[in-house]
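*Asks:* quick one: sequence plus predicted model below, questions after.
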Amino acid sequence: MPPVQDKAVRHWFVTGASGGLGRHLTEHALRSGDRVTATVRRPSALDDLRRTYGDRLSVEVLDLARPDDVEEVVGRTLRAGPVDIVVNNAGYAVVGAAEEMTAEQIRDQIEVLLLAPMMITRAFLKPMREQGGGRIIQISSVGGQVGIPTHSAYHAGKWGLEGFTESVSREVRDFGIHLTLVEPGATRTGFASALDYTTETAAYRDNAVGPIRRHLETADGSAFTGDPARIAAVVHDTTRHPDPPLRLALGSDTYDAVHAALTERLTALVSQKDLAASVAFSP
């Protein structure tokens, strides 16, 4: 697929840029000659990149669990000039049984994974429409298509983001705005350090929840096969495509898991064909 001829220097807005995939995307864009507004939780997190790239990198402190902060940072970014590419990347996961999760853990998880990306996406739609186009990259995960025990709140956020993005992509395609869901698998990004564990209860210690929880508690990420630098390069290339995919499954583990999940759902759906038809009014 040939690249689209975009303007020479593009402006990116990247959330969660202090580490992992967000930092790799920020570095890749800067090395390519683009400008980046990067959001972090610690102001000093990107000091090394600021020394290297100067005023082509702007850093904003942002807590996605605070809606007023989101609105303020996005507004300030837009007042500074047009934004061509938005990357909703920041995230973390609450790990444990749904029964163990506190109301605060659930609220914060949905705020960060779903509500904040919805607000950010919405804020950029009008200026992108008025400037004739733009790209919005939603960093989802294999967990946006496949569900496992211990991640119910995380899945709620990612599955919600997938539905929101699919709907919005159809609303704005005529304006030259393209949305893409990136679905990485197990990637060496240090994501294990961004896990918020519930207080474990005895009832879930030895059922389907317990073994997954203990695996995550001891995993160091060395067995993860996803290379965040390569993922960043693929995502960057996708922003140049004139007709990018809605979903981008990255990692053999993602491909295999999503393929199995979709096959299972399709098989179950086909088995219900006659039942589905049986609830209609009689002719």
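*Replies:* Good, I have the coordinates.

*Asks:* use CA for all of it now, contacts and neighbours both
*Replies:* Noted.

*Asks:* residue boundaries of the strands in the stretch 101-250 of the chain?
*Replies:* 134-139, 177-184, 195-197, 247-250 (DSSP state E, counting those that start in this stretch).

*Asks:* quick one, which of those is nearest to residue 149?
*Replies:* Nearest to residue 149, of all the strands of the stretch 101-250 of the chain, is strand 195-197, at 13.1 Å by CA to CA.

*Asks:* what about residue 105, how many residues nearby?
*Replies:* Counted by other CA atoms under 10 Å, the residues lying close to residue 105 total 18.

*Asks:* helix, strand or coil for the closest residue to it other than its chain neighbours?
*Replies:* Closest residue to residue 105 apart from its sequence neighbours, by CA to CA, 6 or more residues apart in numbering: residue 94 at 7.0 Å. When classified by DSSP: H, G, I helix; E, B strand; the rest coil, residue 94 comes out as strand.

*Asks:* and residue 94, how many neighbours?
*Replies:* Neighbour tally, residue 94, other CA under 10 Å: 22.

*Asks:* export the strands of the stretch 101-250 of the chain to TSV and tack on distance to residue 83 and mean neighbour count?
*Replies:* Converted to TSV, those look like this (distance: least, CA to CA, whole Å; neighbours: other CA atoms under 10 Å):
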stretch	distance to residue 83	mean neighbour count
strand 134-139	8	24
strand 177-184	12	24
strand 195-197	31	16
strand 247-250	22	20
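
*Asks:* put this beside the first:
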Amino acid sequence: MTKTWFITGTSSGFGRIMTEKLLVRGDRVAATLRKVGVLDELKARYPDQLWIAALDVTDTDAVHAVMDRAFAELGRIDTIVSNAAYALFGAGEEVTSEQIRHQIDTNLIGSIEVIRAALPHLRAQGGGRILQVSSEGGQIAYPNFSLYHASKWGIEGFIEAVAQEVAPFAIEFTLVEPGPARTEFAGGLVSPPPMAAYDNTPAAHIRKALLTGGFAIKGDPEKMVQAMIDSTERTPAPFRLALGSSSYTSIRAALLDRLAVLEASRDVTLATDIDA
């Protein structure tokens, strides 16, 4: 059965791959991106299936206006894919305040507003799916990606709560957590000048590995996107979908370590309740 999708960040990477796959199989796609001309070729090939709108997710008014227009013109939209994001690459002390604000405005607040804009429409139509493209970095952390992690951990916390709030309306969420994949993502990193004080620190080691190709990138973006699409056919929706061996290994290790830390302080933790 033909479905309709709303996807942010469709100019490249996961968003572009997903748009192409969905059009090939006959679905309709409301594709949003900052520079609409990037999709001219696809529009020419799929004029009746592809709906395009310019959108910068940091413009909250525009997010709500575009979402309203998409539902008004397309009718039912089955799946919302909140995908637009980028990574601020630098130690927490190195990045500027302006860069911090833009990272949070894009990855966290932008994603929140896309979801908030969609919820009234999904409630009105009796339900739907929301895929939030997070990252393995929503549950683990690498040095030199501190602000990127802040945005991804933040959106995961938001969805943990909102998913419970809207479950009575048959609205389901999937947090997609890809590991490093061979997309244009690395080329979109925003990086401030490094500080000499961080030479020979973990932050510098990660920077060097990424710039010299020593950072392992195993994820196949085509397979990852197909897994995202396939997840929408599963009922109930998988709440989290880790993609790639790096994601599985890293998240599992982080969760086990977090549990061990919790258990190590169990006696102190339980002793801080009010006395009976």
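*Replies:* Arrived safely, thanks for sending. Predicted model, so just to flag it, every value in this text is computed and none were measured.

*Asks:* need the TM-score from the superposition.
*Replies:* Remark: TM-score between the superposed chains equals 0.95 [TM-score structural alignment, normalised by the length of the second structure]; 275 aligned residues with a CA RMSD of 1.4 Å.

*Asks:* follow-up on the earlier one: possible to save the strands of the stretch 101-250 of the first structure as CSV with distance to residue 44 of the first structure?
*Replies:* Shown next, in CSV, are the strands of the stretch 101-250 of the first structure (distance: least, CA to CA, whole Å):
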stretch, distance to residue 44 of the first structure
strand 134-139, 24
strand 177-184, 27
strand 195-197, 22
strand 247-250, 30
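
*Asks:* to residue 109 of the first structure, which of the ones you listed lies closest?
*Replies:* The nearest among these, by CA to CA, is strand 195-197 at 9.6 Å.

*Asks:* the stretch 51-200 of the second structure: helices as residue ranges?
*Replies:* Using DSSP state H, counting those that start in this stretch, the helices of the stretch 51-200 of the second structure run over 60-74, 97-103, 110-125, 146-166.

*Asks:* which residues touch the last one?
*Replies:* So the one you mean is helix 146-166 of the second structure. Here helix 146-166 of the second structure makes contact (CA atoms under 8 Å, 6 or more residues apart in numbering) with 86-92, 100, 103-104, 107-108, 111-112, 134-135, 137-141, 171-173, 175.

*Asks:* circling back: just so I know, which of the strands of the stretch 101-250 of the first structure lies nearest residue 212 of the first structure?
*Replies:* Per CA to CA, nearest to residue 212 of the first structure of the strands of the stretch 101-250 of the first structure: strand 195-197, 11.9 Å.

*Asks:* re the thing from before, nearest to residue 275 of the second structure, out of the helices of the stretch 51-200 of the second structure?
*Replies:* helix 146-166 (30.5 Å).

*Asks:* okay, that closest one sits on what stretch of the first structure?
*Replies:* Residues 152-172 of the first structure are where helix 146-166 of the second structure lands when matched by TM-score structural alignment.

*Asks:* of the contacts of helix 146-166 of the second structure, select the buried ones using a PyMOL command.
*Replies:* A single PyMOL command selects the buried members of the contacts of helix 146-166 of the second structure (16 or more other CA atoms under 10 Å):
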select buried, resi 86+87+88+89+90+91+100+103+104+107+108+111+112+134+135+137+138+139+140+141+171+172+173+175
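
*Asks:* on that earlier part again, off-centre distance for the match of helix 146-166 of the second structure?
*Replies:* 10 Å (CA atoms, centre = their mean, to the nearest Å).

*Asks:* which residues touch the residue sitting nearest the centre point of the first structure?
*Replies:* Nearest residue to the geometric centre of the first structure (CA atoms, centre = their mean): residue 139, 2.1 Å. Counting by CA under 8 Å, 6+ apart, residue 139 of the first structure touches 87, 88, 89, 181, 182, 183.

*Asks:* that one maps to what in the second structure?
*Replies:* Using TM-score structural alignment, residue 139 of the first structure pairs with residue 133 in the second structure.

*Asks:* that match and residue 167 of the second structure: what is the separation?
*Replies:* As judged by CA to CA, to the nearest Å, residue 133 of the second structure and residue 167 of the second structure stand 19 Å apart.

*Asks:* same question, residue 241 of the second structure
*Replies:* Residue 241 of the second structure is 18 Å from residue 167 of the second structure, by CA to CA.

*Asks:* before we move on, the earlier item: what would the helices of the stretch 51-200 of the second structure look like in CSV with distance to residue 185 of the second structure?
*Replies:* Shown next, in CSV, are the helices of the stretch 51-200 of the second structure (distance: least, CA to CA, whole Å):
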stretch, distance to residue 185 of the second structure
helix 60-74, 23
helix 97-103, 14
helix 110-125, 17
helix 146-166, 13
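
*Asks:* out of the ones you listed, nearest to residue 35 of the second structure?
*Replies:* Closest among the helices of the stretch 51-200 of the second structure, using CA to CA: helix 60-74, at 14.3 Å.

*Asks:* tell me what angle the closest one forms with helix 110-125.
*Replies:* Interaxial angle, helix 60-74 of the second structure versus helix 110-125 (axes from the mean of the first three to the mean of the last three CA atoms, to 10 degrees): 30 degrees.

*Asks:* which outside residues touch helix 60-74 of the second structure?
*Replies:* Counting by CA under 8 Å, 6+ apart, 6, 30, 53, 55-57, 77, 110, 113-114, 117-118, 121 sit against helix 60-74 of the second structure.
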